[in-house]
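Asks: any chance you can model this:
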Amino acid sequence: MRVVSPKSTERMRAHGPDGVETLPRVGVDVPGAPAACRRTLVERARWQWRPADGGDPAAQAEQFLAAHGLPLHDLARPAPRHDPAGVCGAALYVSAAAGAALTGGPSGAPNPVATLPELAVVVYGHAPAAPPPATPPAARWWRGTFVESWSPRQHAEAVRAVRAAIGRGDVYQVNLVGHAAARYTGDPLPALSRLAALPGARYGGTLTGAGWAIGCASPETLVELTDGRLITRPIKGTRPATTAGRAELLASAKERAEHVMIVDLERNDLARVARTGSVRVDELFAVRRWCDLWQAESTVSAAVADGLGLADLLRAVCPGGSVTGAPKLAALEHVAALEPVGRGASMGALGWVAPGRLDLGLTIRTAAMDAERVHVWAGGGITWGSDPDAEVAEAAAKAAPVRAALGGR
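Replies: Sure thing, here's the model as predicted:
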């Protein structure tokens, strides 16, 4: 894959939302796409949104999907029989900034990947399986040194600012995220595919467009719809993947309190779009592994309400509570004030949507590329009990496997 120039992106915009002939042709590796269909998926149409486009992006996405054979205005309806000759489903990407806009919060600092849309929908149909076309040898991959958007001292000062806000009673928890970027040359798709293949990447995959590419290795479910039930799996709490680290995570009162706070927030988010009385916590504080880290995960589920459409679901769950904090809107105000660089492709949603089936991962452990740079993000939840230096170290530990998968000089 060659990430095309911003001029190519402008040509695509001028052509209109269905100008797919201007897009790079790559294999389909969208998180959540049906495994049995991936070799036969072909792009049928795409639509992208940026704030300058105006309007309600969630409603527009739902309308675009319906116009291309994917009606998602009532997610409670049973899934239709899969048509191997028809439309299969669609990739859906929602940035953290778009999610904040949907919930009425501030969008934060500008997106550092200027070519990246804030919301993208790509509709796929089926075609007979065929050998991939011959491609010229890719240019040798080279990645430079990552340059941080803030220093460890600035990160620690932001943690202290959150603790002061908690002390004043403004918030209970705020998730702080740092950014770094590095120059690169060569074909970025193999590097993003390595990232997507990291151990524990439940939502490992890639999505590309004119002038941008995303690689995701997320283990976290933002929202899944299966058999009429909505599921979210918030992750909060991290330790090294050692025997001692697991024991320490299980014994940490601070980590458990932080985790339960987000579980309660997610319960409230699902209750807004669920049948009354159907929300339940199926699993609480289960410890699972991602790369060389233990992480605490819970499972919250609810019966989907009749007549619930995709747009209203996105407004309820975006951005994910585990990457904002609590209360969500108050936390977003502090995120916007403290983070010097926008969250870009991270802390949003990426996955697959189709009638009767939906599976969106929360884009932690995610990288994005423009024509010149690869961008990564990492952070963690800040509570009153947070130690600034420990939070800086935790963010670095989360970023390390992502950076390693993206190669080096």
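Asks: contacts, neighbours, all on C-alpha from now
Replies: Fine.
Asks: strands along the stretch 301-409 of the chain, start to end?
Replies: Applying DSSP state E, counting those that start in this stretch to the stretch 301-409 of the chain gives strands spanning 325-326, 349-354, 357-362, 366-369, 373-382.
Asks: count the neighbours of Gln217 for me.
Replies: No, residue 217 isn't Gln; it's Ala. 32 (other C-alpha atoms under 10 Å).
Asks: tell me the secondary structure for it?
Replies: Secondary structure for Ala217, judged by DSSP: H, G, I helix; E, B strand; the rest coil, is strand.
Asks: do the same with Arg11
Replies: Here Arg11 is recorded as helix under three-state DSSP.
Asks: on that earlier part again, out of the strands of the stretch 301-409 of the chain, flag the one nearest Pro84.
Replies: strand 349-354 (13.6 Å; C-alpha to C-alpha).
Asks: show me how far the closest one is from its chain's centre.
Replies: 10 Å (C-alpha atoms, centre = their mean, to the nearest Å).
Asks: next: stretch 52-66.
Replies: Centre-to-centre, stretch 52-66 and its host chain are 19 Å apart (C-alpha atoms, centre = their mean).
Asks: compare with the first, here's sequence two:
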Amino acid sequence: MLHAGAVVDHCPLPPIGRPPGAPAGCHARHHALSAFRWHQGDPGDPAELVADFLADNGLTVRSLGRTGDKYQTIGDGEICGASLYVSADAGAVMAGGVIGSRSPVPGIPDVYAVVYRHARDVTPTGDMSGDPWNPDQSSPGPWSLGPWRESWTPERHAAAVDEVRAAIARGDVYQVNVVGHASAPYTGDPGPALRRVAALAGARYGGILAGDGWAIATASPETLVEVRDGRIVTRPIKGTRPATAAGRRELLASAKERAEHVMIVDLERNDLARLPGTGPVRVDELFAVREWAGLWQAESVVSASLDPGVGLAGLLRAVCPGGSVTGAPKLAALAAIAALEPVGRGVSMGALGWIGHDHLDLGLTIRTVALDGARAHVWAGGGITIDSEPAAEVEEAAAKTGPVRAALRGQ
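Replies: Have a look, this model is predicted:
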């Protein structure tokens, strides 16, 4: 069934790498059947439209919280699940918030879903023949990445931090996540570079999603939302230090980082509590220190029982965009972000993951790169509180984007 505002492609591109969040048992067996696309400005409710598309393809997205015998063996030719991507702008639309500056990758849809079936004979991941970067079916040549162009200077980034601190002092917000962007020209076959990004250490959602003339590779360690066996889980990350013994001690001892982290945990608890019939919400783990690509990061685990009647559309409206990449209160933070950031968040700070017959698992698109056919794009930032030091925030953003840039260059 085709719904108003939806575009469904029945000949989507074959995967060029493992889809983010896909079960290990499906690796190298994905055959794309159809894809859904929605761009900002298209008619219709994107949360409802993508839920309709997935339901029409046999996925149980109308009753995510139900338990029982949902597990099944997926054989050849059967639908095994779907990739789902939601941009930061689409998340703002779903939340009823202000949309920020124009995306630097407008050709990438704001909502994209691909339904896959299992197949014995699929295009090997890494075979770029026939894809949009290689229209003449010849080798695209060796990969080369040009110089990075930043969306703002360190001075402008630091000034944005000061503006957030002033807004907090006025009582407008409690915390705002401020994000910068950079892009670089490239030539040649992007496949190996994208797979290096997806393989970064600690990438819980490492994988690649590609469409007509674009690709997203993520090394995200952060869970936006996971649903299994009638429970909903989110794992917010806030607080970063170098992965050294001294860095760990500093992170654990930082009152500023802990206060910032707890504030976002409270926001995530409220997001889950908004779902009808869901609860009680509990904090299973608070401020646990984990490693990602040479950095310590503080992560908590928040969960609740999920009412059987909760569907995908309602879930997306409750959790998108993620609290750890927006701030608190969420709608006020979105307004501040729109006023401060000169370049849109594009594919970053959104959601990307997997919907199967027995679970849903979406990661936040942090530590993520987008390719649009001519340039590579990366984003990074951090949460700003009244105690934030502008120079330290600039350094933290550079530390977060550093591994992704190095992976793209093959360093």
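Asks: need the TM-score between these chains.
Replies: Here the superposed chains carry a TM-score of 0.93, computed using TM-score structural alignment, normalised by the length of the first structure; 393 aligned residues with a C-alpha RMSD of 1.6 Å.
Asks: which one, of the strands of the stretch 301-409 of the first structure, ends up nearest to Val26 of the first structure?
Replies: With distances scored as C-alpha to C-alpha, the stretch of those nearest to Val26 of the first structure is strand 366-369 (15.2 Å).
Asks: which bit of the second structure covers the closest one?
Replies: Here strand 366-369 of the first structure aligns to the second structure at residues 368-371, judged by TM-score structural alignment.
Asks: hmm, who's touching the matching stretch?
Replies: With contact meaning C-alpha atoms under 8 Å, 6 or more residues apart in numbering, stretch 368-371 of the second structure is reached by 105, 197, 214-220, 347-348, 376-379, 404.
Asks: list buried residues within the residues you listed.
Replies: Buried members of the contacts of stretch 368-371 of the second structure, scored by 16 or more other C-alpha atoms under 10 Å, are 105, 197, 214-220, 347-348, 376-379, 404.
Asks: residues in contact with the residue nearest the centre of the first structure?
Replies: Centroid-nearest residue in the first structure: Thr363, 2.2 Å away (criterion: C-alpha atoms, centre = their mean). Under the criterion of C-alpha under 8 Å, 6+ apart, the neighbours of Thr363 of the first structure are Cys216, Ala217, Ser218, Glu220, Ala345, Ser346, Met347, Gly348, Ala349, Leu350.
Asks: quick one: contacts for the fourth one?
Replies: When you say that, I think you mean Glu220 of the first structure. Arg202, Tyr203, Arg233, Pro234, Ile235, Gly361, Leu362, Thr363, Ile364.
Asks: average offset between the match of strand 366-369 of the first structure and the first structure?
Replies: Superposing on the first structure places stretch 368-371 of the second structure at an average distance of 0.4 Å from its equivalents, by mean C-alpha distance after the TM-score superposition for the first structure.
Asks: returning to that earlier point: closest to Ala167 of the second structure out of the buried ones among the contacts of stretch 368-371 of the second structure?
Replies: Among these, Trp379 lies closest to Ala167 of the second structure (C-alpha to C-alpha), at 23.1 Å.
Asks: and the closest one, how close does it get to His181 of the second structure?
Replies: Plainly put, Trp379 of the second structure is 4 Å away from His181 of the second structure if you go by C-alpha to C-alpha, to the nearest Å.
Asks: ok, and the closest non-adjacent residue to Leu316 of the second structure?
Replies: Distance criterion C-alpha to C-alpha, 6 or more residues apart in numbering; nearest residue to Leu316 of the second structure, sequence neighbours excluded, is Ala47 at 6.6 Å.
Asks: which residue lines up with that neighbour in the first structure?
Replies: Ala47 of the second structure maps onto Ala58 in the first structure, by TM-score structural alignment.
Asks: before we move on, what about Ile216 of the second structure?
Replies: So, by TM-score structural alignment, Ile216 of the second structure is matched to Ile214.
Asks: what's the closest non-adjacent residue to that match?
Replies: Closest to Ile214 of the first structure by C-alpha to C-alpha, 6+ apart is Ala368, at 4.4 Å.
Asks: burial measure for the one you found, as a count.
Replies: 26.
Asks: what does Ala139 of the first structure give?
Replies: Neighbour number of Ala139 of the first structure under other C-alpha under 10 Å is 11.
Asks: same question for Arg373 of the first structure.
Replies: 20.
Asks: skip the chain neighbours and tell me the closest residue to it.
Replies: Spatial nearest neighbour of Arg373 of the first structure, chain neighbours left out: Arg183 (4.3 Å); criterion: C-alpha to C-alpha, 6+ apart.
Asks: same question, Val179 of the second structure
Replies: Spatially, and ignoring its direct neighbours in sequence, Val179 of the second structure is nearest to Gly381 (4.0 Å; C-alpha to C-alpha, 6+ apart).
Asks: counterpart of that neighbour in the first structure?
Replies: That one, Gly381 of the second structure, aligns with Gly379 by TM-score structural alignment.
Asks: hang on, isn't its match packed against Val159?
Replies: No: with contact defined as C-alpha atoms under 8 Å, Gly379 of the first structure does not count as touching Val159 (10.7 Å).
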